[in-house]
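Asks: Turn this into a model:
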Amino acid sequence: MQHETLLDIYKFIVEKGDNGICVVDNTGKLIIYNKKMRELQGISDEEFEKRRALEIVGFNTEKGGLLRVLQDEQPILNEKKTFWNQKGQEVTLISNIYPLYSQDVLVGAVEFARDITQQEYMMYQPLRRYNEPLTFEIITAISTEMKKVIEKAKIVAYSRMPVILVGESGTGIDMIAEGIHHELKDKNDMFITLICRRDEASVISQLEKYIVEKKNITFFAERIEYLSKEAQEKIVELLANHTNHHHIFIASVGEDPFDLIQKGQLSKALYRHFSDISIYIPALRNRKEDIMPFVEDYFKRHRESYGSAISGLSDEVKEIFLNYNWPGNLKELEVLLDDISSLITTESLVEAHMLPAHFKWKIQNIESPENQDIAQSDIFVVMNKNELRPLDVYMNEVEDYYISRALELFDGNVSKTATALGIKRQSLQYRIRKYTESRSSSDKHEE
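Replies: This is a model prediction of the structure:
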């Protein structure tokens, strides 16, 4: 095959791929910035060409992982980052960055970025309560890291001091916050969560309403960096003006508070309110020994609630779970177990063929002998009779996956997606509603 033909093929693959790709040479100069990466950064094709002519593309290697890779010649894997792009959209990525060599000489670095924004929104949902208080005793974590988190949280509870919890969405921060509330020696009357991703006026209004109560309240401001600095400082003012009450204020942020202060997303006055007390909740990928206790507790509750015979995971699935990096943390694991358990009948173990199609797609790049067949085959190919499922279940799964993937490609635009799929807009809306209601019904069934 001729060089020009191969070059055209490479260009097509780079531009049409689902991952954002950025390549710089060994001086940090931009070489490749593909369409997906431009979309993630909120840069139009026209704007990109103008910026490229001026050698400005809104990308600064001094603040990114590419320069670190050029300096250290070591890859950076599974780096998660959340930012606001130039269209004002919040974006969350998982990046892998590698050094590039030619004849053993470093010539540059490449970043592959996977968009997990929609998945991140789902992970904002708290872990299931199981109709009981979220105390430290029901937390299944056994890792040394989480034991230290709980020990520090208990000290905070005994001292009744304000605290800031730091960690990714889905790690169980809400459980730690409520655990502190239930650990108080002198019990508070109420636990109120302030969801800061919503309209900040309603958050301030809710705080103003309850802070004057004579009752003692534990306030948990979830992801407080989403509030403006003005709103954050209004909270500091409210807390300072009501010190006669025995309220406790807990807040959470998604990354290091000092980084947020430097980026102007966290008020210094608010941070000082916490007296420098921070508790870092590690991501699940850094404490994988907590995966199986969580799974075992989930299936124990499933057996007790529904009389199922499910006892756990096969060795093959267990290996897959331990190799996967869980960007959505425990919440992603819980949602996956919901999907699996909705199809359980008389099975006692979860086998690889029972894994949902969307999860098989995610794990295709995991390299381990136990899931090699899954990694090397198409997610909808049936390899043996054990993978056979009822036809209606299989077809619904394929349709759900295909429609959700199409919606992603058109940024959730129903009209454009319907046109691409060759169906009427109303027909697509019906299918989306049917899938949503099915998932909602499954969630209620599990609760």
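Asks: Please make it C-alpha for all contacts and neighbour counts, starting now.
Replies: Fine.
Asks: ok, now which ones touch residue 136?
Replies: The contact partners of residue 136, by CA atoms under 8 Å, 6 or more residues apart in numbering, come to 150, 175-176, 179, 183.
Asks: Give the buried residues for the longest helix along the chain.
Replies: For the chain, the helix reaching the highest residue count under DSSP state H is reported as helix 425-446. The neighbour-count check on helix 425-446 (16 or more other CA atoms under 10 Å) flags 428, 432, 435, 442, 446 as buried.
Asks: Ok, stretch 296-316 next?
Replies: When burial is assessed from 16+ other CA under 10 Å, stretch 296-316 yields the following buried residues: 296, 298-300, 302, 308-313.
Asks: What of stretch 151-165?
Replies: When burial is assessed from 16+ other CA under 10 Å, stretch 151-165 yields the following buried residues: 152-154, 156-157, 160-165.
Asks: Return the subset of those lying in strands.
Replies: Assignment to strands by DSSP state E places the following of these there: 163-165.
Asks: one more to put side by side:
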Amino acid sequence: MEQVDLENVWNVCFESMLIINREGQIKKANRSALRLFELSSKTLGETSVFELIPLEYQKFLMTTDEMTGISLSFGTKELLMNIVPFNDRFLLIIKDITQQQLLKYKLQQATEQKFLYDSILDMLEEGVCAINMEGKILFYNKKMGEVDLREPDSVKQKLFREAFPDIDEHSTILLKTLRLSKSLNYRETHFTNSGKAITTLSKSKTLNIGSKQVGAVEILKDITEQKQLEETIRNFKNDPVRENTYKSKNKNNNTRFQFKDIVFTSRVMRQTVDQARRAARTSSSTLIIGDTGTGKELFAQSIHNHSPRKNFPFIAQNCAALPEHLLEGLLFGTSVGSFTGAIDREGLIEQAHSGTLLLDEINSMGINLQAKLLRFLQEKTIQRLGAKKSIDVDVRVIATINEDPYAAIENGRLREDLFYRLSVVNIIIQPLKKRKEDIPVLIDHFLQKHSERLQIKVDKVESEVMDIFLNYEWPGNIRELEHTIEGCINMLDGENAIAYHHLSATFQARANEYAQITAGRDIPKLSLLSGGSLEEQKEKLERTLIQLALEEENGNVTRAGKLLGISRQNLNYKLKKYDLSQM
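Replies: Now for the predicted structure:
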């Protein structure tokens, strides 16, 4: 057997090793130790280890136990020492960790710096998502999570396909940029669970180090409020009705819709349209109740165009689009001196004289302004801001609300007295999820409308997509359906039918979420909830209790309301909401 030369092993070790006696005299040192401490092998026996390290380490030589991980410094070097006792001597094994400590310090600095940058990016109004060439998500800030309904920590360091398994990789701007190596821009409108429309503008770019592409980044901006404000200002500036008082009949009454434009096939929608036609015959105040996107303004315009006021102005104002102090001046007008820079200007109420004023989202109007509106409805006169003179105005007011009015009253968003004044006529528009038989005819209508406008021929949607549309809950209602169809048509590339990959990435994800929820309802263990979601079950129970109360009181609404603990007006609202006939 070949003999191992231990002397060579001793000298080629990276660690510095010293053999000393109990007095600290160095008896032997390997080459690494000679270099570290700048020693000479000739004078080695005359050197004490305590000339190299502090005397305080002498205490470690008083024990017979092995010692490890002892930190010490030598000049600018950081060392780590182990002491191994044997017989009456000690083996000191010393490792130079200066470079490691330096790297550790730099890593700590980099970590702190990354945390600082992450914190700054989390404060941005824009959403930011960055991926590497493998599609791993390197960064994803809070704003992006708010838009995507994702917790940032749940997607970071995951592959994009794993973090968003329901999204078609051909539909997302970020993966397209990675694949095509070019910048892209994309504008999209999607809808929250409450039906609120969110409009975003996305820009994606490649990430490069020198000429080498290392990933891609998407920067997303929520422009919903900006879009609403721009539309309000643009409509106000460009609207001839708001610039000129109607002094005589005018064929152009600032409307686009009539009852013939309402697309439906369901029985419940036919009843609603018939009710609205009857309401058009009078000038009574009307409250239109319906979720966001159900077409409340379409009904309001149709009522105006079939009323005796059809040749006079129709003016609409979204109460959520402007702050209360601006909305007050816009509605009631201003006079010189009412505030700095104020001029004599008619308000929308005056401009709608002899016609119709639509107040959209009345529950977004401030309570104080609601009180002033109530006085106008009672007295039929207004005062411009800063003026003393009252002006008689003949205007029919139609208001819309996107929630249960009684809930709005209870939560302080709607004055009860204003509600009763506005709701002389109540029209309730059912959400699309409760009249899904209307979906196919609406799809056909939007296909024709947008294919003609965009000059893109499209005949139909594929059966797979139609199934998705019919099973989707449509929180944004008809507006969301139209946006979805229009977006798909924009994605067509020579095809004449809308397929799954034409759907936006956001819609794909939300549709899959709804599909999973629906599938979950069919699990046998959840048989109690097999009839629908909690909200749907509550509505069914409420409907049943109302029917039982009416039967108990022989159809008397007042007594049935008392039995249920609600007012007669509230019960009448629910009878209309659930399409229940009084006995």
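Asks: Please narrow the buried residues of stretch 296-316 of structure 1 to those residing in helices.
Replies: Residues from the buried residues of stretch 296-316 of structure 1 lying in helices, with DSSP H as the criterion: 296, 298-300, 302.
Asks: Pick out whichever of the contacts of residue 136 of structure 1 sits closest to residue 351 of structure 1.
Replies: Sorting those by how near they are to residue 351 of structure 1, with CA to CA, puts residue 175 at the top with 30.1 Å.
Asks: Please pull up the equivalent of that closest one in structure 2.
Replies: In structure 2, the residue paired with residue 175 of structure 1 according to TM-score structural alignment is residue 298.
Asks: you'd agree that match is up against residue 260?
Replies: No: under the criterion of CA atoms under 8 Å, residue 298 of structure 2 is not in contact with residue 260, lying 10.5 Å apart.
Asks: residues in contact with residue 302 of structure 2?
Replies: Listed by CA under 8 Å, 6+ apart, the contact partners of residue 302 of structure 2 are 257-259.
Asks: got it, and residue 191 of structure 2?
Replies: Contacts of residue 191 of structure 2 were listed using CA under 8 Å, 6+ apart, and they are 197-198, 475-476, 480.
Asks: Look up how far residue 292 of structure 2 lies from it.
Replies: Remark: distance between residue 191 of structure 2 and residue 292 of structure 2 (CA to CA, to the nearest Å) = 10 Å.
Asks: Next, show the common contact partners of these two.
Replies: residue 476.
Asks: mind listing the helices for the stretch 1-150 of structure 1?
Replies: Under the criterion DSSP state H, counting those that start in this stretch, helices of the stretch 1-150 of structure 1 are mapped to 3-16, 35-41, 45-53, 65-72, 117-123, 144-159.
Asks: Go through structure 2 and flag its longest helix.
Replies: Among the segments of structure 2 that qualify as a helix by DSSP H, the longest is helix 98-122.
Asks: start and end residues in structure 1 for that one, please.
Replies: Counting by TM-score structural alignment, helix 98-122 of structure 2 falls onto no part of structure 1.
Asks: Moving C-terminal from that helix, which element do we reach first?
Replies: Going down the chain from helix 98-122 of structure 2, the next helix or strand is strand 126-132, by DSSP states H and E.
Asks: Mind listing residues that contact that next one?
Replies: Where contact means CA under 8 Å, 6+ apart, the residues beyond strand 126-132 of structure 2 that reach it are 121, 137-145, 147, 160, 214-222.
Asks: now the angle between helix 98-122 and it, please.
Replies: With axes from the mean of the first three to the mean of the last three CA atoms, to 10 degrees as the basis, strand 126-132 of structure 2 and helix 98-122 are set at 140 degrees to each other.
Asks: Relative to the whole chain's centre, how far out is strand 126-132 of structure 2?
Replies: Here strand 126-132 of structure 2 shows a centroid-to-chain-centroid distance of 16 Å under the convention CA atoms, centre = their mean, to the nearest Å.
Asks: now swap in stretch 471-484 of structure 2 and tell me
Replies: In terms of CA atoms, centre = their mean, the gap separating the centre of stretch 471-484 of structure 2 from the centre of its chain is 16 Å.
Asks: Stretch 214-233 of structure 2 too?
Replies: Relative to the chain's own centre, stretch 214-233 of structure 2 is displaced by 12 Å; criterion: CA atoms, centre = their mean.
Asks: Show me which strand runs longest in structure 1.
Replies: strand 90-102.
Asks: Could you list the buried residues of it?
Replies: Under 16+ other CA under 10 Å, the buried positions of strand 90-102 of structure 1 are 91-100.
Asks: buried sites along stretch 420-433 of structure 2?
Replies: Going by 16+ other CA under 10 Å, stretch 420-433 of structure 2 has these buried residues: 421-423, 425-433.
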